[in-house]
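Visitor: after the sequence you'll find the predicted model.
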Amino acid sequence: MKTVPVQDAVGKMLCHDITQIVPGFFKGRAFKKGRIIKQADVDKLLDMGKANIYVQDMKPGMLHEDEAARRIAEAAAGGGLRLSEPAEGKVNLISTEKGLLSVNTDALSRINEVEDIMFASRHTHFPVQPDMPVAGTRIIPLYTDEERIQTVEAICRHFYPLVEVKPFTPVKVGVVTTGSEIYHGRIEDKFGPVLRKKFEELGSEVIEQRFVSDDIQMTVDAIHELIARGAEFIALTGGMSVDPDDQTPTSIRVSGARVVTYGAPVLPGAMFMLAYMGTIPVVGLPGCVMYYHASIFDLVIPRLLTGETLTKKDIAAMGHGAFCANCPDCRYPDCPFGKMG
């Protein structure tokens, strides 16, 4: 690559995209890398403030920004992603699935420590839709030493995949709603409709809802009966606090489920319980899930529906970023709630 005055560039190959910005009207590529400069281009380039431009003069062992970005992106991308064409030296990773973004943040940091390299992503565990850009990479200069790209590729091989989208797996959900006031018809259940909607948005279906009193054996029987009827996920509502009549956590333990945690460093959602009946997740959902747009449900349940088996350490790690600001107009997931790192 070498610098030449625009007037002397006619007939030479442009070695990078040139972006034009017209405030309030346009920002985009005006000249594409590889273009052979024509006499008619000179005035436009001068109008854009380009008195000098870079033309092709690459030395052996060097990579152009487009090729470098493409190689980094190809090495990093896992399932559920496609790559954009290089534009202005950048390649984006774009979701092809509805699911959760998964980013190896340690490996991402290692890559960004390599000279000349940048790689940015949305937060890990961000819910994504098809055709959503989730990450992008490029080199800082127009050219870089190929050895640096090889270093990045080695990191990606070791930690593969650096970035992927984990699709949601549809499951049959059984709901157990506890509480004598609902069981005896004194008040209307408002939790069930909320859960049906939330699970449907994640691609799963509530196949049945059982109502039980504040009775441990009734609750245990309902859990086992729903599993026998084909439920692949059990959600319990009601009775999750420390009041004497709240027996749901005890019922989950008595059911034979292996308890991972009772309590989570998430607000709203502290009185959450996660357990497993074999491989079937059993969750005790506090009342906040019914009232808040975003809560512990939105941080944990989507991960379970991608097939993750969460540990107490996973739940403990949620504390950083899991304090909801309770904004008047909730913007979740486009907000800091639940974002780690």
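Guide: All right, it came through fine.
Visitor: hey, let's count contacts and neighbours off CA atoms from now on
Guide: Fine.
Visitor: how would you label Phe199: helix, strand or coil?
Guide: For Phe199, the secondary structure call by DSSP: H, G, I helix; E, B strand; the rest coil comes out as helix.
Visitor: what's the burial count for the nearest residue to Asp131 once chain neighbours are set aside?
Guide: On the basis of C-alpha to C-alpha, 6 or more residues apart in numbering, the spatially nearest residue to Asp131 that is not a chain neighbour turns out to be Ser95, at 5.2 Å. Here the count is done by other C-alpha atoms under 10 Å, and Ser95 has 25 residues near it.
Visitor: show me what contacts Ser95?
Guide: The contact partners of Ser95, by C-alpha atoms under 8 Å, 6 or more residues apart in numbering, come to 80-82, 128-134, 165.
Visitor: in strands only, show me those.
Guide: Within the contacts of Ser95, membership in strands is found for 81-82, 128, 133-134, 165, as judged by DSSP state E.
Visitor: check which residues of stretch 105-119 are buried.
Guide: Of the residues in stretch 105-119, those scored as buried under the neighbour-count criterion (16 or more other C-alpha atoms under 10 Å) are 105, 107-108, 111, 116-119.
Visitor: work out the gap between it and the centre of the chain.
Guide: Counting by C-alpha atoms, centre = their mean, to the nearest Å, stretch 105-119 is centred 19 Å from the centre of its parent chain.
Visitor: cool, stretch 162-176 as well?
Guide: 13 Å.
Visitor: how long is it end to end?
Guide: In terms of C-alpha to C-alpha, to the nearest Å, the two terminal residues of stretch 162-176 are separated by 38 Å.
Visitor: also stretch 98-106?
Guide: With C-alpha to C-alpha as the measure, the ends of stretch 98-106 fall 24 Å from one another.
Visitor: show residues contacting it.
Guide: Stretch 98-106 has contacts (C-alpha under 8 Å, 6+ apart) with 121-130, 134, 159, 161-168, 302-303, 306.
Visitor: show me what counts as buried in that stretch.
Guide: Applying a neighbour-count criterion of 16+ other C-alpha under 10 Å, one finds 98-105 buried in stretch 98-106.
Visitor: put this next to the previous one:
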Amino acid sequence: MKLIETKNAVGHVICHDITIIIKDKIKDTAFRKGHIVKEEDIPVLLSIGKDHLYVWEKDAAMYHEDEAAVILADACEGPGMKRSNPKEGKIEISAAVDGLLQIDVERLCRINSLEHMMIATRHTNTAVRAGDKLAGTRIIPLVIEKEKMQQVKAIAGKENPLLTIHPFVRKTVGIVTTGNEVFYGRIQDTFTPVIRQKMEQYDVEVTGHHIVGDDQEKITEAILDLKAKGVQMILCTGGMSVDPDDRTPGAIRKSGAKIISYGAPVLPGAMFLLGYFADGTPVLGLPGCVMYAKATIFDLVLPRILADITITREELAVMGHGGLCLGCDVCHYPTCGFGKGV
């Protein structure tokens, strides 16, 4: 660092906090370490008795922390996001739209393995709303070597940011409620209201609903009717276990949908079924736990379905890591560990 006259300090970096004290009125930090002096700062500095400043000597091989923070933010920020102004080497990135947040975890870890910098994010495959905080970046020292930031640029590349928000694009759903007990009016349908409530949270409209008994042919007909009417996804409730009267999995198969998996390593939700029609329309078989459990496999896959992210059998297998709900007396999902391993 070097000592310079304050009147000549514009553009220089202050290398220590500067405190302002006015008796009985204020004692605070007027300028923080790392602040880049602006023209309008000069009268303020002089008024608090700072005729001279210690500043960092400019080095062509180094970035100021705020300059480097911008490079980290550039590596992270994708469409549908906004960032804060750099401050003390920190930048925060927030969502500007609703959607599914996905993180390139491999590249994130490579950057975080570099010295003197960090990026902290939400978990990948998280549903976010406009205004939600997504990530925070920080340069640890006041200045950092440009060569290190070139490594960040090389890892990040120019094409794909580390963070991506996929907007929710599926806006209509058809429901097939199965079971003789509901079809014949022996009990009230308490499953469909739960589904409708979950759809409302994502502004998805229920545009078709069939109630059918434990008849495989009728269930298949109901699925195909909704498909012909153009719903963007189909949800089948009930009849998903291995009991003799449970015909929903067979009916979904008979509809012509390609079954990705019948069963998922998630509790609650093991008897979940996922399939896709040839045009990409998803059809889901929802186990009974979706009706009464606060968080299930359905809550983990729904944001991806709505964002039109095709789910593979391999991705369902990975959901076993973190896929055990602890059944807390007071449910805190999604601010808990359930599903956070995926």
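Guide: Nice, thanks for sending it over. Nothing here was measured: the structure is a model prediction, and the numbers come from that model.
Visitor: Leu45 of the first structure: which of the ones in strands among the contacts of Ser95 of the first structure is nearest?
Guide: Of all those, the one sitting nearest Leu45 of the first structure is Pro133; the distance, using C-alpha to C-alpha, is 30.8 Å.
Visitor: between which two of the ones in strands among the contacts of Ser95 of the first structure is the distance greatest?
Guide: Taking C-alpha to C-alpha, the two most distant members of those are Arg82 and Val128; they sit 13.6 Å apart.
Visitor: next up, the contacts around Leu300 of the second structure.
Guide: Shown in contact with Leu300 of the second structure (C-alpha under 8 Å, 6+ apart): Gly339.
Visitor: how near is it to Val266 of the second structure?
Guide: 9 Å.
Visitor: would you say Leu274 of the second structure is within a helix?
Guide: No. Applying three-state DSSP, one finds Leu274 of the second structure to be strand, outside a helix.
Visitor: which non-adjacent residue is nearest it?
Guide: Leu284 (4.8 Å).
Visitor: repeat for Gly80 of the second structure
Guide: Nearest residue to Gly80 of the second structure in three dimensions, chain neighbours excluded: Ala96, at 5.1 Å (C-alpha to C-alpha, 6+ apart).
Visitor: same deal with Ile297 of the second structure?
Guide: For Ile297 of the second structure, the nearest residue in space outside its immediate sequence neighbours is Gly269; the separation is 5.0 Å by C-alpha to C-alpha, 6+ apart.
Visitor: please say which position in the first structure that neighbour maps to.
Guide: Using TM-score structural alignment to pair residues, one finds that Gly269 of the second structure aligns to Gly269 in the first structure.
Visitor: tell me the contacts of its match?
Guide: Each residue near Gly269 of the first structure by C-alpha under 8 Å, 6+ apart is listed here: 285-286, 288-289, 295-297.
Visitor: pick the one among these closest to Ile53 of the first structure.
Guide: Nearest to Ile53 of the first structure out of the contacts of Gly269 of the first structure is Ser295 (C-alpha to C-alpha; 52.5 Å).
Visitor: wait, the closest one sits on Pro268?
Guide: Yes. The pair formed by Ser295 of the first structure and Pro268 meets the contact definition of C-alpha atoms under 8 Å, at 5.2 Å.
Visitor: now for the two: what residues contact both?
Guide: Listed contacts common to Ser295 of the first structure and Pro268 are 288-289, 324; contacts here mean C-alpha under 8 Å, 6+ apart.
Visitor: wasn't Leu224 of the second structure part of a helix?
Guide: Yes. Assignment of Leu224 of the second structure by three-state DSSP places it within a helix.
Visitor: if we can go back for a sec, name the member of the shared contacts of Ser295 and Pro268 of the first structure with the most neighbours.
Guide: Using other C-alpha under 10 Å as the neighbour criterion, Val289 leads those with 21 neighbours.
Visitor: adding distance to Tyr262 of the first structure and neighbour count, write the contacts of Ser95 of the first structure out as CSV.
Guide: Formatted as CSV, the entries for the contacts of Ser95 of the first structure read as follows, by distance: C-alpha to C-alpha, whole Å; neighbours: other C-alpha atoms under 10 Å:
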residue, distance to Tyr262 of the first structure, neighbour count
Gly80, 33, 20
Leu81, 35, 24
Arg82, 39, 17
Val128, 29, 22
Gln129, 31, 18
Pro130, 35, 14
Asp131, 37, 14
Met132, 35, 15
Pro133, 36, 19
Val134, 33, 23
Val165, 29, 30
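Visitor: how long is stretch 162-182 of the first structure from one end to the other?
Guide: 47 Å.
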